[in-house]
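Peer 1: no letters, just coordinates:
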């Protein structure tokens, strides 16, 4: 086990790049700073290349710096968890797919404005990464569209998200051939979403694999940019469409009936072994109310 004081000295030396300034910052003698680094180098090997006016980290030094940062992050998580009864202070860590993240992040920022003591940490990620991040407690909350089956997870229904057929403004879609002539704008989940929605809108169609692809992007916020320019159509979740800036340039083709709609369930994930922090509970209540109001309008 490395002594915490040695690690603090190492981190300070990396920051200052100078033994004298490190000693002043930590209220130590320069000899004590050197001794701490010597202890570490005895255990781990050479940490610095000493240049005339700077210190350069060796591979061992970079590895130790990563280790020290991981310890600091773990310490912060412990502090946050032990302070979990405070609903207006601390970190709210949420990991989600792109479309729902576009909808939730502005809402969470509004919550942070109301309670500046809260710190919002949001990450966009695919389903597998969301599940892993919650299981590894790197994020307290996660949202996915495919319900996982893992006893370590608490899984509850959060909201519903319809898929939408989006075309350029002014374009009418009456048959499958109209889509063929327009062309498809793909994205990481595009073929799956299109297959599920278009099989209901156009029963007996030739299949999405037969549609000419006019482009693709993996950036959820940019999927509808080529659609807005008249370059093709796409199938996206409603939250992704609502977040697009130029609503006048696109058109959502309405479903002819309820049977022609596809509505995905959004599942909320957290670790099953311990209760959510008070701040996470507050954030969830805020988000549920906001999403519920949106679904009713």
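Peer 2: Nice, thanks for sending it over. Note that the structure is predicted; figures quoted are calculated from it, not measured.

Peer 1: rest of the way, CA atoms for contacts and neighbours
Peer 2: Will do.

Peer 1: in stretch 85-98, which residues are buried?
Peer 2: Under the neighbour-count criterion of 16 or more other Cα atoms under 10 Å, stretch 85-98 has 86-98 buried.

Peer 1: same thing with stretch 283-296?
Peer 2: Within stretch 283-296, the residues scored as buried using 16+ other Cα under 10 Å are 283-284, 287, 291.

Peer 1: now stretch 207-226
Peer 2: So for stretch 207-226, counting by 16+ other Cα under 10 Å, buried means 208, 211, 213, 215-217, 220-221, 223-226.

Peer 1: put this next to the previous one:
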């Protein structure tokens, strides 16, 4: 029996989101369909891949198989992309936040460049509001932006939504003292969300570390300097999300892709490639 790429896609989505609900949203299928595909894989391999309970975790066999699943699925998509549009050429100016480049897009963009070697990617990282301002000045063909509400960028194509989490050592939080924050400089969507949440809850705060770099913020959290805010899927494995009862709840964050209306095949192909890889 062959391994179905749809089943691989469903398994990868569950493994990466930790939720059948979010996995179903990501791949555009029902939760029952996701469950059936996972069961089909487990039957084929004769191994249990998930530990099912209040939260879904991978079994040791599931962790091993995840690496194979990602490689097989990526090669499947690469083959389709390579023979669908092999001769595209041109330049694409793409702007995105640094944390997305660090966590999600390095491998994706490397794969795109390998499949389309005649397309020149001009990539720049910046804060979301700066990216959007520069996009309006026609400095970018395509930008990936994060926001508190989807309507903040009405012309954006929604990629995904997920919870924001407080991240750091909970022992640093003292109800009698300001919350020590590690944040990017203004204008930053995560910073604005954190400050708004704290002030609405009547909690005082102070900025102890400011860096536009995701790696810099992660290093500061690891050093125990303070508390930061990150999307759930961007929290490094060695850091922990702080219990929701300790600090006020944060609004969900939304990610959109925006491009100028154009019949540029290179831009359109990168847009489709990034959307497909980020959603799956």
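Peer 2: Looks like it came in fine. These numbers were taken from a predicted model, which means no experiment stands behind them.

Peer 1: once they're superposed, tell me the TM-score.
Peer 2: Put the two chains on top of each other and the TM-score (TM-score structural alignment, normalised by the length of structure 2) is 0.54; 188 aligned residues with a Cα RMSD of 3.5 Å.

Peer 1: so which of the buried residues of stretch 85-98 of structure 1 sit within strands?
Peer 2: Secondary structure from DSSP state E places 90-96 of the buried residues of stretch 85-98 of structure 1 in strands.

Peer 1: just give me the closest of the residues you listed to residue 182 of structure 1.
Peer 2: Here the nearest of those to residue 182 of structure 1, counting by Cα to Cα, is residue 96; it sits at 31.1 Å.

Peer 1: from residue 248 of structure 1, how far out is the closest one?
Peer 2: Taking Cα to Cα, to the nearest Å as the measure, residue 96 of structure 1 falls 28 Å from residue 248 of structure 1.

Peer 1: and what of residue 119 of structure 1?
Peer 2: Remark: distance between residue 119 of structure 1 and residue 248 of structure 1 (Cα to Cα) = 34 Å.

Peer 1: between the two, tell me which one has more neighbours.
Peer 2: residue 119 (18 against 10; other Cα atoms under 10 Å).

Peer 1: what helix or strand is that one on?
Peer 2: Element membership for residue 119 of structure 1 (DSSP states H and E) is strand 118-124.

Peer 1: distance from that strand to the middle of the chain?
Peer 2: Its chain's C-alpha centre and that of strand 118-124 of structure 1 lie 8 Å apart, by Cα atoms, centre = their mean, to the nearest Å.

Peer 1: mean shift between it and structure 2?
Peer 2: Here the mean offset of strand 118-124 of structure 1 against structure 2 after fitting is 1.6 Å, by mean Cα distance after the TM-score superposition for structure 1.

Peer 1: so residue 275 of structure 2 sits in a helix?
Peer 2: Yes. Counting by DSSP: H, G, I helix; E, B strand; the rest coil, one finds residue 275 of structure 2 located in a helix.

Peer 1: just to revisit the earlier point, tell me the one among the ones in strands among the buried residues of stretch 85-98 of structure 1 nearest to residue 125 of structure 1.
Peer 2: residue 96 (5.8 Å).

Peer 1: what about the strands in structure 1?
Peer 2: Per DSSP E, structure 1 carries strands over the ranges 48-50, 55-57, 90-96, 118-124, 141-144, 153-168, 184-186, 213-216, 234-237, 250-253, 263-271.

Peer 1: now distance to residue 21 of structure 1 too, for these, in JSON lines please.
Peer 2: Listed next are the strands of structure 1 as JSON lines, based on distance: least, Cα to Cα, whole Å:
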{"stretch": "strand 48-50", "distance to residue 21 of structure 1": "15"}
{"stretch": "strand 55-57", "distance to residue 21 of structure 1": "13"}
{"stretch": "strand 90-96", "distance to residue 21 of structure 1": "32"}
{"stretch": "strand 118-124", "distance to residue 21 of structure 1": "32"}
{"stretch": "strand 141-144", "distance to residue 21 of structure 1": "41"}
{"stretch": "strand 153-168", "distance to residue 21 of structure 1": "48"}
{"stretch": "strand 184-186", "distance to residue 21 of structure 1": "55"}
{"stretch": "strand 213-216", "distance to residue 21 of structure 1": "52"}
{"stretch": "strand 234-237", "distance to residue 21 of structure 1": "54"}
{"stretch": "strand 250-253", "distance to residue 21 of structure 1": "59"}
{"stretch": "strand 263-271", "distance to residue 21 of structure 1": "44"}
